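>>> Pasting a predicted model and its sequence here:
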Amino acid sequence: MTRRAWLPALAAALVCAAPALAEIAPNDVVFADGAVEASLTGTPGDPVAGAKVMTTNALGNCVACHQIAAMPEVEFPGDIAPALDGAADRYSEAQLRGIVIDAKHTFPDSFMPGMYKTSGFIRPGNGYTGKASEGEPPPILTAEQVEDVVAYLLTLKD
């Protein structure tokens, strides 16, 4: 085999053998003025999957609080949070990622839950419920689901 023939094959094998980018853990997310520049997964999100996360009760259920004109099929959309129409015109991808991960970094008075957060919660103690959870709770959304929601939000332009 000549050098020209095996060199591309070796390069392709090395690329395939390289480890996938590691997911950023919730406590390792770096915020800069509320924005999160780095993708949590290192891969682009899927806007179709993001729409499902936003409308599924057991997942993000964003439509419980937000209205989205692009989703007219949603029954009883919420109206207690800002409408998401034009979100991609108002915020960058990094800003949207930061808001989805933990909106309090951008809007300190927000009541939106941190979707990719596992620490910093105030919980009632055993004195109130007798059932206080131990340790860090899992995040509401996975890193991939956050990226999917961000990908969907980036489609919402005026």
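Structure received. Numbering: from 1, shown residues only.

>>> From here on, just use CA atoms for contacts and neighbour counts.
Fine.

>>> If you count neighbours, what's buried in stretch 149-158?
By neighbour count on 16 or more other CA atoms under 10 Å, the buried set for stretch 149-158 is Val149, Val150, Ala151, Tyr152, Leu153, Leu154, Leu156.

>>> got the residue ranges for the helices in the chain?
In order along the chain, the chain carries the following helices (DSSP state H): 3-17, 47-55, 87-90, 93-102, 126-129, 143-153.

>>> Does anything pack onto the first one? Which helices or strands?
Packing contacts for helix 3-17, counted by 3 or more CA pairs under 8 Å, 6 or more residues apart in numbering; DSSP states H and E, involve no helix or strand.

>>> Quick one: distance of it to the chain centre.
Helix 3-17 sits 35 Å away from the centroid of its parent chain (CA atoms, centre = their mean, to the nearest Å).

>>> Going by neighbour count, list what's buried in it.
Buried residues in helix 3-17 (16+ other CA under 10 Å): none.

>>> then this one, side by side with the first:
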Amino acid sequence: MKRIMTATAVSVFATMVVAADVSPDEVEYSEYGAIETSLTGAPGNPVFGKEIMVARGKGNCIACHQVTALEEYPFHGEVGPTLDGVAERWSEAELRGIVANAKMTYDGTIMPAFYKVSGFTRPGNAFTGKAAEGPLEPLLTAQEIEDVVAYLQTLSE
């Protein structure tokens, strides 16, 4: 009985390790910035992705991008390209890479890196020293990245 419980515990622990999110510093980008594998191992939820895209405290993608499918939400920006038809222009892996850290694909872009915690300078006094208070968190979690990618994949022309 003890041997069965130990084997079960090891099996559950191994599953937990395999299912862990890829940390921002361990993400593997292709030569052109794509991320081939899921950051979580779980599929994204497009309903949650849509919520993140319009939430001012989260992704707020519409602040810079125009999205016809989200026209009921006000204040679409014109800084970034339209996201209409984005599912036909980029693959899932490319979209994941762009959302996680667009600078890996488009050097010099002003799009924030939503899944990065090192290698940048936080501007202003409000952000100075935040790392000393604890580890920096990415703007979006790994699952939120997957959710946004799932929503973007619904945007075809």
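Ah, there it is. Bear in mind the structure is a predicted one, so any value in this text is a computation, not a measurement.

>>> for the helices of the first structure, which one sits closest to Glu37 of the first structure?
helix 93-102 (4.7 Å; CA to CA).

>>> If I take the closest one and helix 143-153, what angle do their directions form?
130 degrees (axes from the mean of the first three to the mean of the last three CA atoms, to 10 degrees).

>>> Spit out the contact partners of the residue lying closest to Glu23 of the first structure once chain neighbours are set aside.
In space, and not counting its chain neighbours, Glu23 of the first structure is closest to Thr41: 4.7 Å by CA to CA, 6 or more residues apart in numbering. Neighbour list for Thr41 of the first structure: Leu21, Ala22, Glu23, Ile24, Ala143, Glu144, Glu147 [criterion: CA atoms under 8 Å, 6 or more residues apart in numbering].

>>> wait, doesn't the fourth one sit right on Val36?
No. Ile24 of the first structure sits out of contact with Val36 when judged by CA atoms under 8 Å, with a separation of 11.2 Å.

>>> who's more crowded, the two?
In terms of neighbours (other CA atoms under 10 Å), Val36 is the more surrounded of Ile24 of the first structure and Val36; the figures are 22 against 15.

>>> I figured the more buried one hits Pro26, correct?
No. Shown here, Val36 of the first structure and Pro26 do not form a contact pair, counting by CA under 8 Å, at 11.8 Å.

>>> quick one: stretch 3-13 of the second structure to chain centroid distance?
On the basis of CA atoms, centre = their mean, stretch 3-13 of the second structure sits 33 Å off its chain's mean C-alpha point.

>>> and what of stretch 95-111 of the second structure?
11 Å.

>>> That stretch spans what distance, first to last residue?
Stretch 95-111 of the second structure has an end-to-end distance of 13 Å (CA to CA, to the nearest Å).
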